[in-house]
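[1] I would like the atomic coordinates for the input below:
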Amino acid sequence: MSKILIVPGLHGSSPEHWQSWLETKLPGTLRIEQDDWATPHLPRWAGAIRHELDRAKGHVWIIAHSYGCLATALATTGYQNKVAGIMFVAPADPDKFDVASYLAHEKLAFPSVVVASSNDPWMRLTKAAYWADLWGARLINLGNAGHINVDSGFGAWQEGLDIFEQLRKTQSDLPLGTLDPDFRFDAGKKTPATRKSRQFNQRLQANWHRWLYGDEKPVV
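    As a prediction, the model looks like this:
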């Protein structure tokens, strides 16, 4: 059975936060707990995530917010056979915490989406686009949505649930381990796994484009 890790940012996520709301909507969720929510210590925060990844029996989805996105990006390095996909919401700017050098500067080995805002005080949209491009993630701009937290009006967040469900549904037919970028994008290999991965990428691109820019929900 798959597990969904909820990874809050600084000071955790209050009961009114959209992450807390998602926990009531998604079965199999587990919230990552930190010893000190007020102190952003990247290796320790990443260690708490890795602890749960190591314990998980099946594949794992991750929904992260703010500084939790940075901890998730670090923690999931080397877990391509365990992580099924990640939804990064309003990532904090790693340069604000001097941790950019710790993070992957290449495509992640699993599907991901970065949900950002045009007026987020913790990450300019151009920086969010930069990291999304590095990670090979789909970028979704919510417009003037602040830090996509309780203060900016994000409690019961149906659109966020829809984004996550679309990411999960589109990827659900892929076996774990086939999303290694060294393997997935090699057009010279004609194995069934690479063909399936290529079909998945084409399908994901088409679905997201229809959903974000068209008039209809994506067809899966």
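[2] For the rest of this, base every contact and every neighbour count on C-alpha atoms.
    OK.
[3] Relative to the whole chain's centre, how far out is stretch 200-218?
    18 Å (Cα atoms, centre = their mean, to the nearest Å).
[4] quick one: the lengthiest helix in the chain to chain centroid distance?
    If you go by DSSP state H, the chain has its longest helix at helix 192-213. A distance of 17 Å separates the C-alpha centroid of helix 192-213 from that of its chain, computed with Cα atoms, centre = their mean.
[5] Now the second one, please; I'll put the structures next to each other:
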Amino acid sequence: MARCRVLTLPGWQGSGPGHWQSRWEALYPAQVERLEQDDWWWPRRGDWMARLDETVRDAAAHDPGRPVLLAAHSLGCLLVARWAAWAGRHAPVAGALLVAPPDLARDDRPPQLAPWADVARQRLPFPAVLVASEDDPWCVPSRAHALAADWGARRVSAGAAGHLNADSALGDWPAGWALLRTLAPGAVPI
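    Predicted coordinates:
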């Protein structure tokens, strides 16, 4: 795992200092970095995809022996799915941890997220683990199950933990880090 590069992909509005993604970035600065977007409040799917594609491909080109892992939260999960559907089997990613994907087919979604409602449902071209909470206000368990099945991801329940963000009081979330480690090349699944 130490030789992997981990990109965190925050969701809508980004991830604040108490979020597990931000904490991982602080804990493992040589290994984990945030994929920054130009606009966290009015996310343009095409712009977000272009930034992800550029970052992943640059990482693969400049350090081809260092596998890239994605650690996505919320809207970041939908970004991974859309980008992977576009990139196909040529996506230079070793695996993805997909945490708390939102259900944007709901009528109560924020208007700035409407363009994201058309969720890519193709099987991901790399291994993935989808972690969902049983009481996530943005996605009911049945929808999370369906996304995991469509994407070919192993589904892990986080119990009743809300949207698995800073409000969920996960701290450094070692259980999430352990799941991410299972996606590193050569890792033994837990």
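[6] what TM-score do we get after superposing?
    The TM-score (TM-score structural alignment, normalised by the length of the second structure) is 0.82; 173 aligned residues with a Cα RMSD of 2.0 Å.
[7] and D172 of the second structure, how many neighbours does it have?
    17 (other Cα atoms under 10 Å).
[8] With L53 of the first structure instead?
    The burial count for L53 of the first structure: 21, using other Cα under 10 Å.
[9] which residues in the second structure form helices?
    Applying DSSP H to the second structure gives helices spanning 20-27, 45-62, 75-87, 141-151, 174-181.
[10] ranking these by burial, who's on top?
    Most buried of the helices of the second structure, by mean neighbour count (mean count of other Cα atoms under 10 Å): helix 75-87, with a mean of 22.
[11] and the angle from that one to helix 45-62?
    Taking axes from the mean of the first three to the mean of the last three Cα atoms, to 10 degrees, one finds helix 75-87 of the second structure and helix 45-62 inclined to each other by 70 degrees.
[12] ok, and what's touching helix 75-87 of the second structure?
    For helix 75-87 of the second structure, contacts defined as Cα atoms under 8 Å, 6 or more residues apart in numbering pick out 9-12, 45, 48-49, 52-53, 72, 91, 98-102, 116, 119-125, 151.
[13] Confirm for me that G159 of the second structure is in contact with V131.
    No - applying Cα atoms under 8 Å as the test, G159 of the second structure and V131 come out as separate, 9.7 Å apart.
[14] More neighbours: those two, which one.
    Legend: neighbour count by other Cα under 10 Å for G159 of the second structure and V131, higher for V131 (24 against 12).
[15] Report the spatially nearest residue to the spatially most central residue of the second structure, omitting neighbours in sequence.
    Central residue check for the second structure by Cα atoms, centre = their mean: the C-alpha nearest the mean position is that of A72, 1.6 Å away. Counting by Cα to Cα, 6 or more residues apart in numbering, L9 is the residue found nearest to A72 of the second structure once chain neighbours are left out, at 4.5 Å.
[16] corresponding residue for the one you found in the first structure?
    Structural correspondence for L9 of the second structure with respect to the first structure (TM-score structural alignment): V7.
[17] Let's have the helices of the second structure in TSV, adding distance to L35 of the second structure.
    Formatted as TSV, the helices of the second structure follow (distance: least, Cα to Cα, whole Å):
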stretch	distance to L35 of the second structure
helix 20-27	11
helix 45-62	7
helix 75-87	10
helix 141-151	22
helix 174-181	17
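[18] what about the ones you listed, which gets the closest to D167 of the second structure?
    With respect to D167 of the second structure, and counting by Cα to Cα, the nearest of those is helix 20-27 at 10.3 Å.
[19] and that closest one, what does it pack onto?
    Helix 20-27 of the second structure sits against strand 32-34, with contacts defined as 3 or more Cα pairs under 8 Å, 6 or more residues apart in numbering; DSSP states H and E.
[20] The strand it packs on against the first structure, how far on average?
    Average distance, strand 32-34 of the second structure versus aligned residues of the first structure after superposition (mean Cα distance after the TM-score superposition for the first structure): 1.5 Å.
[21] In the first structure, which residues correspond to that strand?
    Aligning strand 32-34 of the second structure against the first structure (TM-score structural alignment) gives residues 29-31.
[22] residues of the matching stretch that come out buried?
    Within stretch 29-31 of the first structure, the residues that qualify as buried are T29, R31, counting by 16 or more other Cα atoms under 10 Å.
[23] can you give me the offset of that stretch from its chain's centre?
    For stretch 29-31 of the first structure - counting by Cα atoms, centre = their mean - the centre lies 14 Å from the chain centre.
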